[in-house]
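In: Provide a 3D model corresponding to the input given below.
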Amino acid sequence: MTFSSAKQVLDAPSGQEVAVRGWIYRARSSGAIVFAVLRDGSGIVQVTVKKGGLPDAEFEAARSASIESSVEVRGAMHEDKRAPGGKELRAASFRVVGPAQTFPITEHQSEELLLDHRHLWIRSREQNAVMKVKAAALRGAREWLEESGFTEVTPPILTTNACEGGTTLFKLKYFDRDAYLSQSAQMYLEALIFSLGRVYSVTPSFRAEKSRTPRHLTEYWHLEAEAAWADNRKNMEVQEQLVTAMVQNVLSERKEELLLLRKDIEPLRDIRPPFKRMTYSQAVDRFRTQGHEMSWGCDLGAPEERALTAEETVPLFVTNYPRECKAFYMKEDPEDPRTYACADLLAPGGFGEIIGGSERETDLRKLVSRMQAQGIAMGPYEWYLDLRRYGSVPHSGFGLGVERVVKFVCGLEHIRDAVPFPRTVSRVYP
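Out: Alright, predicted model coming up:
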């Protein structure tokens, strides 16, 4: 008999013979009957094992099988409203494939223990659901980007230059020279637009920020895009359509998982373009009218982003940040040269920044002047400056933190639960 998934056997009609294999999620015994809930990658199904309904040795194997033992079960499906999914599998055969020792994770464990046993905790239904949501979000992103003329490319993650600044780089020895783990693929994507026009990548990025917050990882997945002939306005339109595609695809494919993770999914249905827009200066004015002290020129931190979006139900763009807040490669806004033509996209409900983007500076002299003023060595960037020397065009791009989007969509308290094996300032094991 062919093995089916837990989800498939729940769809089988009552009385149909099926076979399923997976791991014991929970179990209890009352003498002559064993109730076991099996899980696999698709979901859970209740299995009932009755003494006399199968060989005695198999009944004893079912009775003694511990949590997380891997098993194979054959039998018939029957209606039972008390069982998960409204059906149960009544076993005619039960085989333990991989017996499990006493599982080290029980109910109400500390966060540190769960992190120490992350290789086991990822088996939980919550982590299973988060990973499926993440996959659906990325699938929605890729489908929308491909349909919109973007080509996926594969930039390197070993580099000799910094994109966002040298203080947060992971340095390593690359044979007989120094190299760094990439903070962003942006500059390589800029090079690729001269060949392909619109490009995107999904790569790991690394930032050595000593930030111990619920929204920072030292290694995270970065969806980045760059487009030729696009100004900052067009750049924001791409972002809002992309985020909408990601959220709507999750709603379409993973409603069941979302309901496991968050109480109310209805607000996600309201995420449609256009998103709200507010300038940095307007944000500062709002803080001041609310009685908060904030000087023009200071970057927005987590408290400010929470205050701006706590009552919002859709994402919010904050545009035109002061030049001193942002990186040297951004383009000055011609209507306000104190600021760059840039925008950060903040998730609603206080979840904070999920995208940072800007129009890129194409004036070679301005780029060189800024680099000199900031003491940035020219050598590692000569190839990047060549992009301005040989046929530059107006172009824009952005970087989306995949785990930050997942954290928002799933309603997670901490970003570490949006990645299977989180890397933070204090954790690189397992």
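In: only C-alpha atoms from now on, for both contacts and neighbour counts.
Out: Fine.
In: for R139, give its distance to S69.
Out: Computed with C-alpha to C-alpha, to the nearest Å, the distance linking R139 and S69 is 32 Å.
In: helix, strand or coil for I44?
Out: Three-state call for I44 (DSSP: H, G, I helix; E, B strand; the rest coil): strand.
In: next: K134.
Out: Per three-state DSSP, the secondary structure class of K134 is helix.
In: for it, which non-adjacent residue is closest in space?
Out: Leaving out its chain neighbours, the residue that sits closest to K134 by C-alpha to C-alpha, 6 or more residues apart in numbering is V406, at 6.1 Å.
In: tell me how many other residues crowd that neighbour.
Out: For V406, the neighbour count with other C-alpha atoms under 10 Å is 26.
In: surely it and A135 touch.
Out: No: V406 is not in contact with A135 according to C-alpha atoms under 8 Å; the separation is 9.7 Å.
In: then the residue nearest to K134 would be within a strand, right?
Out: No: V406 is assigned helix when assessed by three-state DSSP, not a strand.
In: please give me the structure for this one as well, since I'd like to look at both together:
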Amino acid sequence: MPTKTSIQNIGQFLGQSVTLQGWLYNKRSSGKIVFLQLRDGTGTIQCVAVKAELPEEVFQICQSLKQEASLRVTGEVKEDERAQNGYELTVQSVELLHQSDDYPISLKEHGVDFLLDHRHLWIRTPRQRAILKIRSEVLQAMTLFFSENGFTRVDPPILTPTSCEGTSELFHTQYFDEDAYLTQSGQMYMEAAAMALGKVYSMGPTFRAEKSKTRRHLIEFWMIEPEMAFVDHDENMRIQEQFVSYIVQHVLKHCAIELKTVGRDISILQNVQPPFPRMTYDEAIKWLNDNNYEIAWGEDFGAPHETALAAQFDRPVFIERYPTAIKAFYMQPDPDRPEVALCADLLAPEGYGEIIGGSERIHDFALLEKRFEEHQLPKEDYDWYLDLRRYGSVVHSGFGIGLERTVAWICGLEHVREAAAFPRMLYRLKP
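Out: Model (predicted):
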């Protein structure tokens, strides 16, 4: 009996008969030969059906197959230097499992709204499959980095009683007889976990009820949030650049075919090695004004500012020490200059903007209590968070990295929506 295998492992069976199971991506015929492009989720391979070598009924099945029909193909594995994976299959038998009539996404151009309405089918195409494979490998690389560097995974709740960032951009829900919100960050819970386990991280969905339609924003997205006890601002940035470099080099190693499929220039990614350049907020403001971007000290950067700043470098750049007034209440002020915070944003090159936001957290009880008063936050809702400063407080830092933005940058995508299997955007909750 032929061995059942997958396309990604086909090279192990050169000269042997194997059975593949998958779907027909495309078909072309020269009359006496039918070329079947078979995909199985692990890759794509050409299966060559020669009329003179097959029973008539088998060849007729090959001719009748329609796009996305499911089938089982048995054949001999042969080398093919022109093929993406270096192999093709000479067909010996074909079993039609299910015919696919009137498949809506034909091999032609379609509008974005049409493709998003049919996202459940769009993800079958080679480009979308490659992006999702890269996303998976990015998550794998993150997990490996944390495992190799002594981090423990802790999963924070998705339903929370308060806002982490102190904003109103939250999705409200009713939690029995009290108000609750979909989380916009697990950071505070990670800080608590860091006081128990030292170095921790979380991976999971977060939600921002921002009415934004830019190419960088999703309503639901994944955040990876490490928190580290006994780590200051400078060490926090060193860990971030090691982390991002590790991810990119992992993808280069494990996703060569997928990066080629999405058309990514990998020479740009090969430069992503530490150390990353650094600019202070002050230096960034001066550079922007010297280069005809009018912006006052104390204003936050917009997309054009971030793009211009990052364009100076061939790898991500840290912008650090932003004004305290425009950053979250929990960020530690610089002891030598309290009007700026010990924080940094990591900007990706090529116009992808901020992929990481991080800071040293306030560890002094009195200062954090003062911040609650300044931001008019209800102390009773955050009393447990203050406990972390009451009982054995230490210097600690953390950061959050957006998965979809990171994947979009690594893949060179025009819009972050392609980096999620089923993106949730303003006015789109389907499918």
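In: overlay the chains and give the TM-score.
Out: The TM-score (TM-score structural alignment, normalised by the length of structure 1) is 0.97; 429 aligned residues with a C-alpha RMSD of 1.4 Å.
In: so what does the residue nearest to K134 of structure 1 match up with in structure 2?
Out: In structure 2, the residue paired with V406 of structure 1 according to TM-score structural alignment is V407.
In: quick one, what contacts that match?
Out: V407 of structure 2 is in contact with 131, 134-135, 138, 419, counting by C-alpha atoms under 8 Å, 6 or more residues apart in numbering.
In: still on that earlier bit, which of R139 and S69 of structure 1 has more neighbours?
Out: S69 (20 against 16).
In: next one: the more buried one from H108 of structure 1, what distance?
Out: From S69 of structure 1 to H108 of structure 1 the distance is 21 Å (C-alpha to C-alpha).
In: how about Y280 of structure 1?
Out: Using C-alpha to C-alpha, we find Y280 of structure 1 at a distance of 43 Å from H108 of structure 1.
In: settle it for me: which of those two has more neighbours?
Out: Y280 (23 against 7).
In: N320 is in contact with the more buried one, correct?
Out: Yes: using C-alpha under 8 Å, Y280 of structure 1 makes contact with N320 at a distance of 5.8 Å.
In: please enumerate the shared neighbours of these two.
Out: Here Y280 of structure 1 and N320 share no contacting residue, scored by C-alpha under 8 Å, 6+ apart.
In: D334 of structure 2: neighbouring residues, count only.
Out: Counted with other C-alpha under 10 Å, the neighbours of D334 of structure 2 add up to 17.
In: can you tell me what it aligns to in structure 1?
Out: D334 of structure 2 maps onto D333 in structure 1, by TM-score structural alignment.
In: so its match makes contact with Y340?
Out: Yes: in this structure, D333 of structure 1 is within contact of Y340 by C-alpha under 8 Å, at 5.0 Å.
In: now for the two: what residues contact both?
Out: Taking C-alpha under 8 Å, 6+ apart as the contact rule, D333 of structure 1 and Y340 both touch N320.
In: quick one, helices of the stretch 101-250 of structure 2?
Out: With DSSP state H, counting those that start in this stretch as the criterion, the stretch 101-250 of structure 2 has helices at 112-117, 119-122, 126-148, 187-197, 233-254.
In: circling back to that earlier point, please report how far the match of D334 of structure 2 lies from T339 of structure 1.
Out: 6 Å.
In: go on, I44 of structure 1?
Out: Following C-alpha to C-alpha, the distance that separates I44 of structure 1 from T339 of structure 1 is 54 Å.
In: ditto for G149 of structure 1
Out: In terms of C-alpha to C-alpha, G149 of structure 1 sits 30 Å off from T339 of structure 1.
In: swap in P267 of structure 1?
Out: Per C-alpha to C-alpha, P267 of structure 1 is found 33 Å from T339 of structure 1.
In: let me know the secondary structure of L347 of structure 2.
Out: Applying three-state DSSP to L347 of structure 2 yields a three-state assignment of strand.
In: skipping adjacent residues, who's closest to it in space?
Out: Of all residues not flanking L347 of structure 2 in the chain, E354 sits nearest, at 4.3 Å (C-alpha to C-alpha, 6+ apart).
In: SS state for the one you found?
Out: Applying three-state DSSP: E354 of structure 2 is strand.
In: so G15 of structure 1 sits in a helix?
Out: No: read with three-state DSSP, G15 of structure 1 is coil and lies in no helix.
In: check contacts around it.
Out: Taking C-alpha under 8 Å, 6+ apart as the test, what G15 of structure 1 contacts is 76-78.
In: could you do L115 of structure 1 as well?
Out: Counting by C-alpha under 8 Å, 6+ apart, L115 of structure 1 makes contact with W121.
In: let's see 10 Å
Out: 121-122, 416-417, 421-422, 427, 429-430 (C-alpha atoms under 10 Å, 6 or more residues apart in numbering).
In: residues in contact with K134 of structure 1?
Out: The neighbours of K134 of structure 1, taking C-alpha under 10 Å, 6+ apart as the test, are 140, 246, 250, 254, 402-403, 405-407, 409-410, 418-419.
In: tell me the buried residues in the helix or strand containing W383 of structure 1?
Out: For W383 of structure 1, the enclosing helix or strand under DSSP states H and E is helix 382-389. Neighbour counts over helix 382-389 of structure 1 (16 or more other C-alpha atoms under 10 Å) mark 384-385, 387-388 as buried.
In: counterpart of K430 of structure 2 in structure 1?
Out: So, by TM-score structural alignment, K430 of structure 2 is matched to Y429.
In: help me confirm that that match is found in a strand?
Out: No: counting by three-state DSSP, Y429 of structure 1 is not part of a strand but coil.
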